[in-house]
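Enquirer: got a predicted structure plus its sequence, pasted below:
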Amino acid sequence: MTGPNIDTSSLENYIKTYVSLSEDEILALNSLVQYRKIKKNQYLLHEGGIAAMSSYVVSGCLRTYITDNKGIEHILGFPTPGWWTGNLQNFYNDKPSQLNIQAIFDTEILFFTKETKEKLFLSGAVFERYFRILTERSLIDFQARTLEILSLSAEERYWKFYNKYPDLMLKLPQKYIAGYIGVTPEFLSKMKSNGLRKP
């Protein structure tokens, strides 16, 4: 779905926290952005697929994960409202995705295809600036996540998760929390039964 019937206010407000938008730029945004609803357990992107979309989460929650050659899922993140998600290699290089992006709850997104994103950039340099800032922030988050995996204990990663996603702690299945902090569900249960000491 695209056009004036889409409520883009949350996206507009989010963009405005980084850059100023003119009325013409808001009109361009509204004319190019598309809307999609993803039901619980449905996939926005499946491993091996090519679905070049840059997606902004309006409501709900997704999980981004990969599956290793032993069939174990490793969760990279939980895009929630106000987050962008997608696969950059898939989006820019038309490569089959190595990632899976699945809705944990019913989720609504606003998204751009490769074509509509290029049109957005042509409509105003402000959008190129905004997405540059977004990419820089994503790289910072990626580095922080990598360092977290390499340098912190499982218990420390648990509390990092707790601080990052406090609202999700009571909603997510334990297997998803385990997949994010890099342990098995059984190991997480054992950690919790032994008492987790908050730092």
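Expert: Thanks, I have it.
Enquirer: going by C-alpha atoms from here, please, whenever you check contacts or count neighbours.
Expert: Noted.
Enquirer: show me the strands in the chain, by range?
Expert: Assigned by DSSP state E, the chain shows strands spanning 34-38, 43-45, 53-59, 62-67, 73-77, 84-85, 100-103, 107-113.
Enquirer: show me how far the last one is from its chain's centre.
Expert: Yep, that's strand 107-113 we're talking about. Here strand 107-113 is found 11 Å from its chain centre; the criterion is C-alpha atoms, centre = their mean, to the nearest Å.
Enquirer: between strand 73-77 and the longest helix along the chain, find me the angle.
Expert: Longest helix of the chain, by residue count under DSSP state H: helix 125-151. Put simply, helix 125-151 runs at 130 degrees to strand 73-77, going by axes from the mean of the first three to the mean of the last three C-alpha atoms, to 10 degrees.
Enquirer: alright, now check it against this:
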Amino acid sequence: MTGPKYDTSSLENHIKSYVSLSDDEILTLNSLVEYKQIKKNQYLIHEGGVAAMSSFILSGCLRTYITDNRGIEHILGFSTPGWWTGSLQNFYNDKPSELNIQAIFDTEILFFTKETKEKLLLSGAVFERYFRILAERSIIDFQARTLEILSLSAEERYWKFSNKYPDLMRKLPQKYIAGYIGVTPEFLSKMKSNGLRKQ
């Protein structure tokens, strides 16, 4: 096996933070993973599209969102370096994506196709364990996000976002922050002008 022409050390280190990897397992990982650049405003996947990829963020930022029947965007989350992203419905069920995943800034990813990820999982139990841990953490995060939407005020959601993504707070357009906390940009602007109580 030959190694990739791009740096996979951040992915290797991420995996090693959960499980131990042998030299042979690292070689297998590097032989299957692929690299892609996504320019600002380009899509990793668009609603209705089919691009079965499980993607690890190296640099930049992606937003995952849906658009309702009124044309309003609802941002489900942001993927920053060290995070995984993808449309699970598309990846595992071979269905067109209901999600849009778009680059907010120029972004670099490492990714697996459905075929290469299956090869990786079959190559050793260590990768099965790693992705099981990620799936469990994803479920926990999803439940926390759902509770946040249902139980917190817009102002409380704003501060939760601020604590979770402190770097993005300084970089993101206000419309994206509004889309994440579930208000219009106008409401967010009014809320901020009225003074946000520090949490």
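Expert: Ah, there it is. Here the structure is a predicted model, which is why all the values come from computation and not from measurement.
Enquirer: ok so, going back, for residue 94 of the first structure, find the nearest of the strands of the first structure.
Expert: For these, proximity to residue 94 of the first structure was assessed by C-alpha to C-alpha; strand 53-59 is nearest, at 10.8 Å.
Enquirer: tell me the mean distance between that closest one and the second structure once they are aligned.
Expert: Superposing on the second structure places strand 53-59 of the first structure at an average distance of 0.2 Å from its equivalents, by mean C-alpha distance after the TM-score superposition for the first structure.
Enquirer: from the contact counts, what lies against that strand?
Expert: helix 9-16, strand 84-85, strand 107-113 (3 or more C-alpha pairs under 8 Å, 6 or more residues apart in numbering; DSSP states H and E).
Enquirer: so which of those is the most packed in?
Expert: Highest mean neighbour count among those (mean count of other C-alpha atoms under 10 Å): strand 107-113, with a mean of 22.
Enquirer: what angle separates it from strand 62-67?
Expert: 70 degrees.
Enquirer: other SSEs contacting strand 107-113 of the first structure?
Expert: strand 34-38, strand 53-59.
Enquirer: could those go into TSV alongside distance to residue 68 of the first structure?
Expert: Below are these laid out as TSV (distance: least, C-alpha to C-alpha, whole Å):
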stretch	distance to residue 68 of the first structure
strand 34-38	25
strand 53-59	24
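Enquirer: closest one to residue 115 of the first structure among the ones you listed?
Expert: Closest among these, using C-alpha to C-alpha: strand 53-59, at 9.6 Å.
Enquirer: need the residues that contact the closest one.
Expert: By C-alpha atoms under 8 Å, 6 or more residues apart in numbering, the surrounding residues in contact with strand 53-59 of the first structure are 10-11, 79-87, 91, 106-114.
Enquirer: got JSON lines for the strands of the first structure, with distance to residue 126 of the first structure too?
Expert: Formatted as JSON lines, the strands of the first structure follow (distance: least, C-alpha to C-alpha, whole Å):
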{"stretch": "strand 34-38", "distance to residue 126 of the first structure": "20"}
{"stretch": "strand 43-45", "distance to residue 126 of the first structure": "28"}
{"stretch": "strand 53-59", "distance to residue 126 of the first structure": "17"}
{"stretch": "strand 62-67", "distance to residue 126 of the first structure": "28"}
{"stretch": "strand 73-77", "distance to residue 126 of the first structure": "28"}
{"stretch": "strand 84-85", "distance to residue 126 of the first structure": "18"}
{"stretch": "strand 100-103", "distance to residue 126 of the first structure": "28"}
{"stretch": "strand 107-113", "distance to residue 126 of the first structure": "16"}
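Enquirer: lovely, talk soon.
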